[in-house]
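*Asks:* return atomic coordinates for the entry below.
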Amino acid sequence: MKNLCYTLLLLSSISSFAQNDSILNFQDETIYRINILLPGLEIEKDVYKDFSVVGNLGLFPGYYKNNNLFSNSEEGFFFIPFIDLQVRYYTNFNRRIEKGKTIVKNTGNFVALKFTNYFGTATDHRSTESVRIAGMAYDIQRTYWDHWHLNFESGLMANFRC
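*Replies:* The predicted model follows:
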């Protein structure tokens, strides 16, 4: 009886550590995210096995300080609204699946074509012009505990005027 209990315990622990096949294969999903560091909302839609499109709408925080010799200095925080559009190609889904790693919520590395528009704003103390940038980026994206999402991005962008 004691050996039977140990065997059942061992078998149940082995099956509980096995990965679910649904998180190893491509799924046509729509992912919604709330960004904390750069306040905003993001939607990612899978369009093909390794491709997705992303839309991000948010606020870019800024700080200003005006030092005038003849008047009081002014300083404060402001937020610039922006929209970010991307087309992503995930480069390592197959490698992650072969190694038994998850690709849930598009965890992986990708190359992206990006377009970002920072809208101009004006207040009593300062104003900003609209800025449009486009380019390519390489990103490393990971999802932890099904709710925490980290994205590290670097790339080349060009500023242009319409």
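*Asks:* drop to CA atoms for contacts and neighbour counts, all remaining ones
*Replies:* Fine.
*Asks:* in stretch 131-146, which residues are buried?
*Replies:* Buried residues in stretch 131-146, defined by neighbour count with 16 or more other Cα atoms under 10 Å: 132-134, 136-139, 141-143.
*Asks:* let me fix that: stretch 53-61
*Replies:* Along stretch 53-61, these residues count as buried under the neighbour rule (16+ other Cα under 10 Å): 53-60.
*Asks:* ok, stretch 93-107 next?
*Replies:* Neighbour counts over stretch 93-107 (16+ other Cα under 10 Å) mark 93-94, 96-97, 101-107 as buried.
*Asks:* first vs last residue of it, how far apart are they?
*Replies:* The straight-line separation of the ends of stretch 93-107 (Cα to Cα, to the nearest Å) is 8 Å.
*Asks:* give me the contacts around it.
*Replies:* Outside of stretch 93-107, the residues within contact range by Cα atoms under 8 Å, 6 or more residues apart in numbering are 19, 23-26, 31, 50, 108-109, 141-143.
*Asks:* in strands, which of the residues you listed appear?
*Replies:* Secondary structure from DSSP state E places 31, 108-109, 141-143 of those in strands.
*Asks:* is it true that N35 touches I43?
*Replies:* No: in this structure N35 lies outside contact range of I43 using Cα atoms under 8 Å: 10.8 Å.
*Asks:* and of the buried residues of stretch 131-146, the nearest to F115?
*Replies:* Compare each of the buried residues of stretch 131-146 with F115 using Cα to Cα and the shortest gap goes to A134, at 4.4 Å.
*Asks:* is it true that that closest one touches V87?
*Replies:* No: taking contacts as Cα under 8 Å, A134 lies outside contact range of V87: 11.7 Å.
*Asks:* so what's in contact with those two at the same time?
*Replies:* Between them, A134 and V87 share these contacting residues under Cα under 8 Å, 6+ apart: 113-114.
*Asks:* show residues contacting stretch 7-20.
*Replies:* By Cα under 8 Å, 6+ apart, the residues outside stretch 7-20 that reach it are G100.
*Asks:* could you also give me the structure for this second sequence? I'd like to compare it with the first:
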Amino acid sequence: MHKKLLFISISLITIYGKAQNSDVEKNITGVQLGLFGLDLYNETKLANKTTLRAEASLFPAIWGGGLYAEKGFAFYPALTVQPKYYYNIEQRAEKGKNIKNNAGNYFGLQIRYIPNWFVISNTKNLSLSNQINFIPTYGLRRNFAENFNYEVKAGFGYGTTFGNNFNESGAVLDLSIKVGYDF
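*Replies:* Prediction:
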């Protein structure tokens, strides 16, 4: 009887311990930088494999060459909310791979708002149209060193401008390669 009880106890502890280790992190806050922007983000656990990422971003834009009267650059803000489903985090944990800070592959749905709040630019009187984008994404997130990460994602979705006399809708492509630090 004692051997059975001991075996069941050890089995439950092993199963419970494995389930604990294969969940996404409860809360991650960090910053990421790439060619296509700077993000300050927080990722909060919703379920065992699902998180909600909220981010404030600053995106770059450049123009110049023969088609433009002048060369220029701009930085503009964006706010994004993205549920993410880490479909392989459990398999990574079972194989002994690093899953710290949600290192895994995911599917997500970005809902990005680009407001006409401000534009930092070398061109005077530059403004944006308010935009909202809905972009299904596929990505992967990995760690290196203690708190550093890199994330690669790609998505293709729908976007629209609003709030002015000229409204336009169409396809939106999102590509991102960023290196970051988790606090």
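*Asks:* how close are the two chains, by TM-score?
*Replies:* Here the TM-score for the pair of chains, by TM-score structural alignment, normalised by the length of structure 1, is 0.74; 139 aligned residues with a Cα RMSD of 2.6 Å.
*Asks:* which of the contacts of stretch 93-107 of structure 1 count as buried?
*Replies:* By the neighbour-count criterion of 16+ other Cα under 10 Å, these include these buried positions: 23-24, 26, 50, 108-109, 141-143.
*Asks:* just the helices in structure 1 please.
*Replies:* Listed in chain order, the helices of structure 1 (DSSP state H) span residues 2-17, 93-98.
*Asks:* after superposing, tell me the mean distance of the shortest one to structure 2.
*Replies:* Okay, so that is helix 93-98 of structure 1. With mean Cα distance after the TM-score superposition for structure 1, helix 93-98 of structure 1 departs from structure 2 by a mean of 1.3 Å once superposed.
*Asks:* which part of structure 2 matches that helix?
*Replies:* The counterpart of helix 93-98 of structure 1 in structure 2, counting by TM-score structural alignment, spans residues 89-94.
*Asks:* related to what we said a few turns ago, okay if I get the buried residues of stretch 131-146 of structure 1 as CSV plus distance to N68 of structure 1?
*Replies:* Supplementary listing: these in CSV, determined by distance: Cα to Cα, whole Å:
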residue, distance to N68 of structure 1
R132, 30
I133, 32
A134, 35
M136, 40
A137, 39
Y138, 42
D139, 42
Q141, 44
R142, 46
T143, 47
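*Asks:* closest one of these to H125 of structure 1?
*Replies:* Closest to H125 of structure 1 out of these is R132 (23.2 Å), distances taken as Cα to Cα.
*Asks:* for the nearest residue to the closest one once chain neighbours are set aside, give its distance to F110 of structure 1.
*Replies:* On the basis of Cα to Cα, 6 or more residues apart in numbering, the spatially nearest residue to R132 of structure 1 that is not a chain neighbour turns out to be N117, at 4.5 Å. Separation of N117 of structure 1 from F110 of structure 1 (Cα to Cα): 21 Å.
*Asks:* who touches Y144 of structure 1 in this structure?
*Replies:* By Cα under 8 Å, 6+ apart, Y144 of structure 1 has no neighbours at all.
*Asks:* equivalent analysis for the one 10 residues further on, please.
*Replies:* Contacts here follow Cα under 8 Å, 6+ apart; on that basis S154 of structure 1 touches 137-139.
*Asks:* how many other residues sit next to the counterpart of K26 of structure 2 in structure 1?
*Replies:* K26 of structure 2 is assigned E29 in structure 1 as its aligned equivalent, the criterion being TM-score structural alignment. Counted with other Cα atoms under 10 Å, the burial measure for E29 of structure 1 works out to 14 neighbours.
*Asks:* ok, of the contacts of S154 of structure 1, which one's closest to N67 of structure 1?
*Replies:* Out of these, the one with the shortest distance to N67 of structure 1 is A137. That distance is 36.6 Å, counting by Cα to Cα.
*Asks:* is it true that the closest one touches L156?
*Replies:* Yes: when contacts are counted by Cα under 8 Å, A137 of structure 1 is listed as touching L156 (6.4 Å).
*Asks:* can you tell me how far R132 of structure 1 is from N92 of structure 1?
*Replies:* Looking at R132 of structure 1 against N92 of structure 1, where the rule is Cα to Cα, the gap reads 30 Å.
*Asks:* in a helix, K3 of structure 2, correct?
*Replies:* Yes: when classified by DSSP: H, G, I helix; E, B strand; the rest coil, K3 of structure 2 is found to be part of a helix.
*Asks:* related to what we said a few turns ago, can you list which of the contacts of S154 of structure 1 carry over to structure 2?
*Replies:* Retained in structure 2: 137-139, out of the contacts of S154 of structure 1 (criterion both residues aligned by TM-score structural alignment, their matches' Cα atoms under 8 Å).
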